[in-house]
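>>> okay, here's the prediction I keep looking at, along with the sequence it came from:
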Amino acid sequence: MQLGEWIGRDNGEAPTSSVEGAADAPVPMEAVRGKLTANAPLDKHVWFRSGGKADWLFEPADVQDLKDFLEALDGSMPVMALGIGSNMIIRDGGVPGVVIKLGAPFMDVEVTGETTLEAGAAAPANKVARRAAKAGIDGLTFLTGIPGSVGGVTRMNGGCYGRETCDVLTDCDVIMPGGEFVTLTNAELGYSYRHSALPDGAVVVAARFEGFPGEPETIKAAMKKITAERGESQPIGSMTGGSTFKNPPGHSSWKLIDAAGLRGFKNGGAQVSEKHCNFLINTGDATSSDIEGLGEIVREKVYQHSGVQLEWEIKRVGRP
């Protein structure tokens, strides 16, 4: 079943709605079946465990609920989708407008053909890799090394180990800022390195992927190797945001940072990882200003040392 067909379906659960924290909701109450919260803390939703609040946090009940909500909102305020929060800094001043957080109704992963899968935007990327392996679908093993959601990797063309989302994604379902439901092909997404042409405020709700036939045990072994390598080389157990900077052409960011003498460098409660220099970590009490400020110090010192200008890969959002 195409996720586009979910619009309007009965999932057997009674729809619920709630508005918490304020009476001046941005849309009429009849437009909401999910949960709408004013002044919602976002630190618990991001891996850095830092940052301010969302003016409004909306957790839709299903695809139709999100479509109706965005139609009712009618562009009256900015909208941002928040996935697993692994590659994001939420600034301390919080996020203006509405943050969309997709939950359980958007986490299904379904094998749709011999070499194809469909996944909800809230499903972790590694869940897609595991489901593909079980079905004997190869080519998606790299997704097990990306600590993000399907929506996030679709928007940002997430990748690792020489593969990117654009190599395996066929198309995706998106609700545009005004509430229009569209399906966009790989070509229409205009992919480049860690970037797509999706406009601000567009929310990915599902994506479809295609691999090629393989042996489940061989695929699982490759995934196990990726997981082991990540554990050995990256600060997996820390409060971090994943790779901080894009790799400049002809360079590895971590090598440039290390060469500039920044391994373990600190700014307030934020630190350049001792284990992998392209990871920043919250040592326990870092503010988002500490973390972003550390990143800017790293960029400046790397440029002074090597003449290479690092570009942020981590998305930084909200008010300073």
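Good, I have the coordinates.

>>> only C-alpha atoms from now on, for both contacts and neighbour counts.
Will do.

>>> how about residue 95: what's its closest non-neighbour residue?
Of all residues not flanking residue 95 in the chain, residue 318 sits nearest, at 4.2 Å (CA to CA, 6 or more residues apart in numbering).

>>> the one you found contacts residue 88, doesn't it?
No. Using CA atoms under 8 Å as the test, residue 318 is too far from residue 88 to be in contact (10.6 Å).

>>> more crowded one of these two?
Set residue 318 next to residue 88 and count neighbours by other CA atoms under 10 Å: residue 88 wins out with 22 against 18.

>>> contacting residues around that one?
Applying CA atoms under 8 Å, 6 or more residues apart in numbering to residue 88 gives the contacts 46, 47, 48, 241, 314, 315, 316, 317.

>>> buried only: go through the residues you listed for me.
Buried by 16 or more other CA atoms under 10 Å: 46, 47, 48, 241, 314, 317, out of these.

>>> thought residue 302 was touching residue 308?
Yes. Residue 302 lies in contact with residue 308 (CA under 8 Å); the separation is 6.7 Å.

>>> which one's more surrounded, these two?
A count of neighbours by other CA under 10 Å puts residue 302 above the other of residue 302 and residue 308, at 22 against 17.

>>> if I look at the more buried one, how far off is residue 266?
Relative to residue 266, residue 302 is positioned 15 Å away (CA to CA, to the nearest Å).

>>> repeat that for residue 234.
18 Å.

>>> please list all residues in contact with the residue nearest to residue 216 when sequence neighbours are not counted.
Closest residue to residue 216 in three dimensions, ignoring its sequence neighbours and counting by CA to CA, 6+ apart: residue 136, at 4.6 Å. Residues near residue 136 by CA under 8 Å, 6+ apart: 115, 213, 214, 215, 216, 219.

>>> structure B:
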Amino acid sequence: MRDGAALLADLRAGLGAFRGRLSADAGMDKITWFRVGGPADVLAMPADEDDLALLMAAIPRNVPVTVVGIGSNLLVRDGGVPGIVVRLSAKGFGAVERVSETRLSAGTACPDKRLAAAALDAGLAGFHFYHGIPGSVGGALRMNAGANGTETCDRVVEVHAVDREGHKHVLSQQEMGYAYRHSSASKDLVFTRAIFEGEPGDPAEIQARMDEVQHHRETVQPVKEKTGGSTFKNPDGGSAWKEVDAAGCRGLMVGGAQMSEMHCNFMINTGHATACDLETLGETVRKRVRDTSGTTLQWEIKRIGEFADGQVVRPFLNADG
């Protein structure tokens, strides 16, 4: 059995002047938008980038580290998350500011929607798509989030990060290794902030595009439900929701988990779902889609942690897909 309190005590002993917050056996269900999942052994919230560097340098290499954002695109398994979960706070990592005529600097805890609003205030076009993405800048950087024909890689200039040894790095856009919903940057890097570039635009036109994004999201997505956004990535040349619908999975339920009737690429917690229900539903949908059309859907929802005792989710093909 894992002992979060003992891990916390060991961590504190080597941290010295850490200014952030640390807690043992922290409930991850309070963080994720699905509102499910077991506890983190230790949840760490550093005060700023220097504090994060101090924390990372103090964590033994044999202790796993998991970085989470605002929990919008995250499914935490019912057995919880071993080791240290690092969550960057809005206070320390949420600032967004204009740094040149065409550039913005945004911390990785800044909500995507706030980045879009800051770009509007600065009269910078090219950021409207963030208005409809329910996540933070850190997640957008890691997964190359995009919508409405624009992706994060189209706006990023450089990314600041801290590695497992506490060393700071600055990565260029090319060094992020972007592809569709993917970055090949080392998983050991914790992104702290990024510089984005737009182009001068008419605020009225920018606002109109943001309004279009908001209207689309409110009319076709279950934004008032406990959901994590898009469940599966779009296959090459296709749409995930069309594959799910064609396989007869719109409204499909496993326990308290359901593929939304409104937008069938969204999983929702109807009120009493477990993480196991949600992951089993996703794998069931993947199998039905493969059986129906031959298409293998890949997860867009990030799944972390361990299953609770007695739980089994048999992944269709592999655990990573």
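Now that the structure is in, tell me what you want to look at. None of the values given here were measured: they were computed from a predicted structure.

>>> TM-score for these two?
The TM-score (TM-score structural alignment, normalised by the length of the first structure) is 0.92; 301 aligned residues with a CA RMSD of 1.2 Å.

>>> would you reformat the contacts of residue 88 of the first structure as JSON lines and include distance to residue 294 of the first structure and secondary structure?
Below are the contacts of residue 88 of the first structure laid out as JSON lines (distance: CA to CA, whole Å; DSSP: H, G, I helix; E, B strand; the rest coil):
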{"residue": "46", "distance to residue 294 of the first structure": "18", "secondary structure": "coil"}
{"residue": "47", "distance to residue 294 of the first structure": "17", "secondary structure": "coil"}
{"residue": "48", "distance to residue 294 of the first structure": "13", "secondary structure": "coil"}
{"residue": "241", "distance to residue 294 of the first structure": "13", "secondary structure": "coil"}
{"residue": "314", "distance to residue 294 of the first structure": "13", "secondary structure": "coil"}
{"residue": "315", "distance to residue 294 of the first structure": "15", "secondary structure": "strand"}
{"residue": "316", "distance to residue 294 of the first structure": "13", "secondary structure": "strand"}
{"residue": "317", "distance to residue 294 of the first structure": "16", "secondary structure": "strand"}
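
>>> could the residues you listed be laid out in TSV, adding distance to residue 258 of the first structure?
Output for those, formatted as TSV (distance: CA to CA, whole Å):
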residue	distance to residue 258 of the first structure
46	26
47	23
48	22
241	18
314	19
315	22
316	23
317	27
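
>>> pull the most distant pair out of those residues.
Longest distance between any two of the contacts of residue 88 of the first structure is 14.2 Å, between 47 and 317; criterion CA to CA.

>>> am I right that residue 244 of the second structure falls within a strand?
No. Residue 244 of the second structure sits outside any strand when classified using DSSP: H, G, I helix; E, B strand; the rest coil, being helix.

>>> that one matches what in the first structure?
Here residue 244 of the second structure is matched to residue 257 in the first structure, going by TM-score structural alignment.

>>> which parts of the stretch 1-150 of the second structure are strands?
Ranges of strands in the stretch 1-150 of the second structure, per DSSP state E, counting those that start in this stretch, are 21-27, 39-45, 65-68, 74-76, 81-87, 96-98, 103-107, 124-125, 146-147, 150-151.

>>> Serialize the ones you listed to JSON lines and add fields for distance to residue 175 of the second structure.
Shown next, in JSON lines, are those (distance: least, CA to CA, whole Å):
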{"stretch": "strand 21-27", "distance to residue 175 of the second structure": "32"}
{"stretch": "strand 39-45", "distance to residue 175 of the second structure": "27"}
{"stretch": "strand 65-68", "distance to residue 175 of the second structure": "20"}
{"stretch": "strand 74-76", "distance to residue 175 of the second structure": "25"}
{"stretch": "strand 81-87", "distance to residue 175 of the second structure": "23"}
{"stretch": "strand 96-98", "distance to residue 175 of the second structure": "23"}
{"stretch": "strand 103-107", "distance to residue 175 of the second structure": "18"}
{"stretch": "strand 124-125", "distance to residue 175 of the second structure": "24"}
{"stretch": "strand 146-147", "distance to residue 175 of the second structure": "19"}
{"stretch": "strand 150-151", "distance to residue 175 of the second structure": "16"}
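
>>> how about those strands, which one is nearest residue 217 of the second structure?
strand 146-147 (11.0 Å).

>>> helices or strands next to that closest one in the packing?
Applying 3 or more CA pairs under 8 Å, 6 or more residues apart in numbering; DSSP states H and E, one finds that strand 146-147 of the second structure contacts no other helix or strand.

>>> and that strand, how far from the first structure on average?
Taken over the aligned residues, the distance from strand 146-147 of the second structure to the first structure averages 0.7 Å (mean CA distance after the TM-score superposition for the first structure).

>>> show me the strands in the stretch 201-321 of the second structure, by range?
Using DSSP E, counting those that start in this stretch, strands in the stretch 201-321 of the second structure cover 226-230, 253-254, 257-259, 266-269, 302-304.

>>> residue range for the second one in the first structure?
Residue correspondence for strand 253-254 of the second structure in the first structure, counting by TM-score structural alignment: residues 266-267.

>>> ok, the last one next?
Alignment note (TM-score structural alignment): strand 302-304 of the second structure is matched to residues 315-317 of the first structure.

>>> mean deviation, that stretch versus the second structure?
Following the fit onto the second structure, the mean deviation recorded for stretch 315-317 of the first structure is 0.7 Å by mean CA distance after the TM-score superposition for the first structure.

>>> contacting residues around the match of residue 244 of the second structure?
By CA under 8 Å, 6+ apart, the contact set of residue 257 of the first structure is 263, 277, 278, 298, 302.
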